[in-house]
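J.: Got a predicted structure plus its sequence, pasted below:
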Amino acid sequence: MKRRHFMQMSGLGLGAMMLSEVPVVGSPVAEAQLLAPWLDAATKKKLAETALNAARDKGATYTDVRIGRYLQQYLFTREKQVQNIVNAESYGIGIRVIANGTWGFSATSDVTPDGIAKCAATAVAIAKANSKFQKEPVVLAAQKGVGDKAWKTPITKNAFEIPVKDKIDLMMNVNGAAMDNGANFVTSNLFFINEQKYFASTDGSFIDQDVHRIWPTFTVTVTDKASGKFKTRDAISSPMGMGYEYLDGLASEKIAGPNGLVGYRNSYDMVEDAIMAAKQAKQKVTAKSVEPGKYDLVLDPNHLGLTIHESVGHPTELDRVLGYEANYAGTSFATLDKWKTRNFNYGSKLVNIVADKTQPHTLGAVGYDDEGVPCKEWDIIKDGILVNYQAIRDQVQILGEKESHGCCYADDWSSVQFQRMPNISLKPGTEKRSVMDMIKGVEKGIYIIGRGSYSIDQQRYNFQFGGQVFYEIKNGEITGMLDDVAYQSNTQEFWNSCVQLCDQDDYRTFGSFFDGKGQPSQISAVSHGSSTTRFNGVNVINTGRKI
């Protein structure tokens, strides 16, 4: 599934299209199979050693092995109907080698000693065949083996242990609450993923990881029969690296804004959000259409996360910068010559953006990446200056570095791992400032909540972003709801217009659950944190007016 297509749908409403468009990896299984035990760590280590030895015997100078079991459960409803329930499982082994200075990869679902040995031999044969066309040998950053390690997403409730009936009951309550508060149509969806991954390499690492992710979401639609207009509002939830405790409401921190509730942290009240969504969608039907012009924008984290994703996350992927990733959504304007100067103003001095795969409860949080590298945090933009990219073991020497950033990932055992976006986040402000405080200083502005449709060019530079809910700001006060709002800018101009940030108390994450990249395409999940942020003098257009 194309990332652009998915993100557009998540802005316009998921609906029935999601039944056929959501990427499913693996074969359908019974619900009980999702809880069936799999291989223990000792068995996986023995199988991995079979692969390492077989590849070495065939001439590999480096080998890594990923034994994986990938579980998915997706639930779809509409009003009072269950539309679909998907339970899927995929398991097998992927073997990556270097032989004659060249990469080779092969994968198999035959997880037996004989099947694994044949797969390893195939990977080496592919590497040797490819070496005839390799101009320079692969150079891997050194990585000391970590021995036997284990890491698990810190969950308290395994989502796969919660009966489907309980999940459907929640979704029916969500739909009913929206309908009772004015919605004419509503779709709700729950996505659960569990990756059971074992990594081994000739560096001496044997790593067992158990990764969980969750995403509750919905779209409500309100119609006006008199005018024929209809408006939607999507959930303001964020997908998280958590278990079902995200939906139990016990640890919920509600974030208040000038017009009531604007977000959640640590857990999410799906019913409460659906009620608010129905009321806001009704208000959107009669909301004033925006007058085009320059406005100061106050952007909520649930909105700004998508802008970060597209205008900072993707353009600082090193393979995209180098042109290796071009067919899938283009390259990047943030070329190496800009980075080398150490004075390229990506944004104002308030803009500090970090990459990491360690922040708790985020989609990208794991202990080790798919090259066995311990995950960490590093600077991408510091005081507005572009200082680094996202790079893995065979890329960092291009940057003059000796250590991988730890951001390599494959979406399945049958996929070869490559550089994927870690969590990319804007650091909050250091001065105490609430959303209310920020709005008080705005004379002419718009407060934007939620992610909407968007477009960005093939160099991740010129863009346009919409949203879910828009409020007009006049002389430091919210005066009412607006509609038909989108803003246009270019990446450098936009981030240099950043003038204020709320503090840590307002910090929240946005997430992309199905982010696509590569050929053949793969998906990954990534979070983007920020607090509410102000950008001055941004061009706003009216999306409802005919040209």
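T.: Structure's in. What do you need?
J.: use CA for all of it now, contacts and neighbours both
T.: OK.
J.: For the stretch 1-150 of the chain, which segments count as strands?
T.: Residue ranges of the strands in the stretch 1-150 of the chain, as given by DSSP state E, counting those that start in this stretch, are 27-28, 62-78, 81-99, 102-108, 147-152.
J.: Quick one: closest of those to Thr362.
T.: Among these, the nearest to Thr362 by C-alpha to C-alpha is strand 147-152 (13.0 Å).
J.: ok, His344 - contacts?
T.: Heads up, residue 344 is Phe, not His. Shown in contact with Phe344 (C-alpha atoms under 8 Å, 6 or more residues apart in numbering): Lys338, Ile385, Leu386.
J.: just checking, the last one touches Asp337?
T.: This means Leu386. No - the pair Leu386 / Asp337 is not scored as a contact, 10.9 Å apart, by C-alpha atoms under 8 Å.
J.: Pick out whichever of the two has more residues nearby.
T.: Between Leu386 and Asp337, counted using other C-alpha atoms under 10 Å, Leu386 has the larger neighbour count: 24 against 9.
J.: Doesn't Gln209 belong to a helix?
T.: No - Gln209: not assigned to a helix; according to DSSP: H, G, I helix; E, B strand; the rest coil it is strand.
J.: okay, now the closest residue to Gln459 other than its chain neighbours: neighbour count?
T.: In space, and not counting its chain neighbours, Gln459 is closest to Ser332: 4.2 Å by C-alpha to C-alpha, 6 or more residues apart in numbering. Ser332 has 26 neighbours, counted by other C-alpha under 10 Å.
J.: Repeat that for Leu39.
T.: 12.
J.: So which residues of the stretch 251-400 of the chain form helices?
T.: 270-286, 301-308, 318-322, 336-341 (DSSP state H, counting those that start in this stretch).
J.: wouldn't Cys119 be in contact with Gly104 here?
T.: No - in this structure, Cys119 is not within contact of Gly104 by C-alpha under 8 Å, at 10.9 Å.
J.: Is Asn266 in contact with Ser252, as I believe?
T.: Yes - in this structure Asn266 lies within contact range of Ser252 using C-alpha under 8 Å: 5.5 Å.
J.: Trp413 - that's part of a helix, no?
T.: No - counting by three-state DSSP, Trp413 is not part of a helix but coil.
J.: which other residues reach stretch 332-339?
T.: Outside stretch 332-339, the residues that touch it by C-alpha under 8 Å, 6+ apart are 314-316, 320-323, 344, 386-388, 458-461.
J.: residue contacts, Gln83?
T.: Taking C-alpha under 8 Å, 6+ apart, we find Gln83 in contact with Leu75, Phe76, Thr77.
J.: okay, these in CSV with distance to Glu431 and neighbour count next?
T.: Shown next, in CSV, are these (distance: C-alpha to C-alpha, whole Å; neighbours: other C-alpha atoms under 10 Å):
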residue, distance to Glu431, neighbour count
Leu75, 42, 21
Phe76, 43, 24
Thr77, 44, 22
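J.: which one of the helices of the stretch 251-400 of the chain is the most hemmed in?
T.: The highest mean neighbour count among these, using mean count of other C-alpha atoms under 10 Å, belongs to helix 301-308: a mean of 26.
J.: this is the comparison structure:
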Amino acid sequence: MELVPKSEEEQMQRRDFIKLGGVGVGSLMLPISGIAVSAEQLLDKPMDVAYKKKLADIALNAAKAKGATYADARIGRYLNQFVTTRETRVDNIVNTESAGIGVRVIANGTWGFASTSNMTPDSVAKTAEKAVEVAMANSKFQTSPVKLAPVKGTGEVSWNTPIKKNAMQVPIKDKVDLLLSANSAAMENGANYITSILFVVNEQKYFASTEGSYIDQDVHRLWAPFYATAIGENGFKQRQGLGNPVGMGFEYLDGLEEDKIRIQGANVGYKNSYDIVEDAAAAGKQLKAKLAAKSVEPGKYDLVLDPAHLMLTIHESVGHPLELDRVLGYEANYAGTSFATLDKWRSGKFQYGSDMVNLFADKTQPYSLGNVGYDDEGVKTKEWDLIKDGILVNYQATRDQVHMIDQNESHGCSYSQSWRDVQFQRMPNVSLRPNKKDISAEDVIKDVEKGIYIAGRGSFSIDQQRYNFQFGGQLFYEIKDGKIVDQIEDVAYQSNTQEFWNNCVQTAGKSDYRLGGSFFDGKGQPSQVSAVSHGCSTTRFNNINVINTARNV
């Protein structure tokens, strides 16, 4: 069945926005956009590429006829599947579809945007004209014209996430059985409660611009988290799954043996595939150990951080503060500003971290959440340095921002969560380069006399300039004389971004490099979400302040 324009009543229904409460993820609201459809409808044939081009040309020509000097059109079909289970039952299964076109223009040197779910030629033309009208109205308040970095038109090109198993094609029963098997494994091994979830996303996106680009992309993402709880005499303990959200198909859940990560005998994570049943069983056992574990003694420790944990610290202390719009104050009202101001970058000497620290941005890493061929401005994606040998060298910027940092090439990090929302600067994958020497995680641990190994992401707090922070985790192991000795509890570490990264003294090599990520990263007003990965190897930080969260000291 081909996606075709629907009746006006159906089109209005497409503007509905379903929001599902995130079970087990605190107060986070998980946006599942679109109207409810059957699982079979998620497999409907997408709109023909030739028809997409026809609609896009209608939009671009209508915008130019109304006075636009630049225009782009994004035709999108966004598919989501959400399956949630608890203990022995299925709580919810939701399938949604959202489709439409968004038109962005520059007129009178000012941005304008409009969108519609009614993809008839007449409606598309009127939407483009409306975008120009919005730009004209906004131009009354524009103090300087929009300046775009040049981009050469691509012609007609396509890009697809290189999946092996389309998760949308896997029967619901198989997905439910997998989640319930994980629940059973957790409860058989010590958990009293568990919620397991599967998110499957498919973005079918078409971009066209007046510069001659016609880009068709098929993007797939997947996430299978769980949240387990065990109750003891003195309270309860919780453990989240150690799997990662990924830019892959259902093959990620194959649980290949070579992708399992064990550090000195402890099950701490996975690489390019995930065994959710094994992880849930380990969580049950580790929860029992958590209930009996001794509480950490506050003080200074050398920390050895697993990639599944450090990814969140990278996200908050590097990814967000180096977004150029945040640096310039554009996000101050909603998400704060950044300590990494332009004067620090211009000096060419700002020591963000030790000379061991090399952090880079990109949207090209295989299996990552941000992996696409082109961003939502039609810019071919690439890799670039943010921190080199510890020095701040660059930011993340889009076509209309790079001139502000004396550059003439977009970084290719523009993104919109849907056709109905305007694209803007979003965090690409931001990662820590592994050691050039291929040393192991055990090598990173072996010289630690008094330390703590932390795996999995936990609670965190960071100030509005992304400077002072506190991070917890899922699993904590005491390190003595180069060996992991005991599981401990109630651990959180405190530092500031510059002090923390300057205390980085060692990273493991390429064979230990793994990707973690955030499936729902919020930003902007109106708020949008995006998915972004962060890669790193096991990394050591010396002399970090650790507090006891149970004693709050």
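T.: That came through, no problem. Remember, it's a predicted structure, so these values are computed and weren't measured experimentally.
J.: Provide the TM-score value for the superposition.
T.: Here the TM-score for the pair of chains, by TM-score structural alignment, normalised by the length of structure 1, is 0.96; 534 aligned residues with a C-alpha RMSD of 1.4 Å.
J.: Trace Arg326 of structure 2 over to structure 1, please.
T.: Matched by TM-score structural alignment, Arg326 of structure 2 corresponds to Arg320 in structure 1.
J.: quick one, strands of the stretch 301-450 of structure 2?
T.: 359-362, 383-388, 391-392, 414-415, 424-425, 429-432, 450-462.
J.: Relative to Asp306 of structure 2, which of those is closest?
T.: Nearest to Asp306 of structure 2 among the strands of the stretch 301-450 of structure 2 is strand 450-462 (5.0 Å), distances taken as C-alpha to C-alpha.
J.: Quick one: residues contacting the aligned partner of Tyr268 of structure 1 in structure 2.
T.: Matched across to structure 2, Tyr268 of structure 1 falls on Tyr274, judged by TM-score structural alignment. By C-alpha under 8 Å, 6+ apart, the contact set of Tyr274 of structure 2 is Gly243, Tyr252, Leu253, Asp254, Gly255, Leu256, Asp259, Lys260.
J.: The same query, at a cut-off of 7 Å, please.
T.: Tyr274 of structure 2 makes contact with Gly243, Tyr252, Leu253, Asp254, Gly255, according to C-alpha atoms under 7 Å, 6 or more residues apart in numbering.
J.: Out of those, which comes closest to Glu499 of structure 2?
T.: So of the contacts of Tyr274 of structure 2, ranked by how close each gets to Glu499 of structure 2 (C-alpha to C-alpha), first place is Gly243, at 29.4 Å.
J.: follow-up on the earlier one: tell me the contacts of the match of Arg326 of structure 2?
T.: Ala326, Thr331, Ser332.
J.: one more time with 6 Å
T.: Residues counted as contacts of Arg320 of structure 1 (C-alpha atoms under 6 Å, 6 or more residues apart in numbering) are Thr331, Ser332.
J.: quick one on the thing from earlier: drop anything exposed from the contacts of Tyr274 of structure 2.
T.: Listed as buried from the contacts of Tyr274 of structure 2 are Gly243, Tyr252, Leu253, Gly255; burial here means 16 or more other C-alpha atoms under 10 Å.
J.: Name the nearest of these relative to Ala508 of structure 2.
T.: Among the buried ones among the contacts of Tyr274 of structure 2, and counting by C-alpha to C-alpha, the member closest to Ala508 of structure 2 is Gly243, at 20.0 Å.
J.: Share the number of residues neighbouring the alignment partner in structure 1 of Met356 of structure 2, please.
T.: Here Met356 of structure 2 is matched to Leu350 in structure 1, going by TM-score structural alignment. Residues lying near Leu350 of structure 1 (other C-alpha under 10 Å) number 21.
J.: Ok, the one 5 residues further on next?
T.: Residue crowding around Ala355 of structure 1 was assessed by other C-alpha under 10 Å; the count is 25.
J.: Could you find the closest non-adjacent residue to it?
T.: In space, and not counting its chain neighbours, Ala355 of structure 1 is closest to Ile424: 4.6 Å by C-alpha to C-alpha, 6+ apart.
J.: residue contacts, the one you found?
T.: Val354, Ala355, His528.
J.: residues contacting the aligned residue in structure 2 for Tyr471 of structure 1?
T.: In structure 2, Tyr471 of structure 1 lines up with Tyr477, judged by TM-score structural alignment. Shown in contact with Tyr477 of structure 2 (C-alpha under 6 Å, 6+ apart): Ile452, Tyr453, Asp486, Gln487, Ile488.
J.: now the residues you listed: which count as buried?
T.: Using 16+ other C-alpha under 10 Å as the burial test, those include Ile452, Tyr453, Gln487, Ile488 as buried.
J.: Trace the last one over to structure 1, please.
T.: Put plainly, it is Ile488 of structure 2. Using TM-score structural alignment, Ile488 of structure 2 sits opposite Leu482 in structure 1.
J.: superposed on structure 2, where does the host helix or strand of that match end up, distance-wise?
T.: Secondary structure from DSSP states H and E places Leu482 of structure 1 in strand 477-483. In the superposition against structure 2, strand 477-483 of structure 1 averages 1.2 Å from its aligned positions (mean C-alpha distance after the TM-score superposition for structure 1).
J.: Structure 1: which residue goes with Lys165 of structure 2?
T.: Match for Lys165 of structure 2 (TM-score structural alignment): Lys157.
J.: residues in contact with its match?
T.: Gly243, Tyr244, Glu245.
J.: Could you export those as a markdown table, including secondary structure, neighbour count and distance to Ile85 of structure 1?
T.: Listed next are the contacts of Lys157 of structure 1 as a markdown table, based on DSSP: H, G, I helix; E, B strand; the rest coil; neighbours: other C-alpha atoms under 10 Å; distance: C-alpha to C-alpha, whole Å:
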| residue | secondary structure | neighbour count | distance to Ile85 of structure 1 |
| --- | --- | --- | --- |
| Gly243 | coil | 24 | 19 |
| Tyr244 | helix | 21 | 17 |
| Glu245 | helix | 19 | 21 |
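J.: For the residues you listed, which pairs are in contact in structure 2 too?
T.: Contacts conserved in structure 2 for the contacts of Lys157 of structure 1, using both residues aligned by TM-score structural alignment, their matches' C-alpha atoms under 6 Å: Gly243, Tyr244, Glu245.
J.: Which member of the residues you listed is positioned nearest Tyr198 of structure 1?
T.: Gly243 (20.4 Å).
J.: Can you tell me how far the counterpart of Val285 of structure 1 in structure 2 is from Phe226 of structure 2?
T.: Using TM-score structural alignment, the partner of Val285 of structure 1 in structure 2 is Leu291. Per C-alpha to C-alpha, to the nearest Å, Leu291 of structure 2 is found 19 Å from Phe226 of structure 2.
J.: likewise Val444 of structure 2?
T.: Taking C-alpha to C-alpha, one finds Val444 of structure 2 at 29 Å from Phe226 of structure 2.
J.: That's all I had, so thanks and see you.
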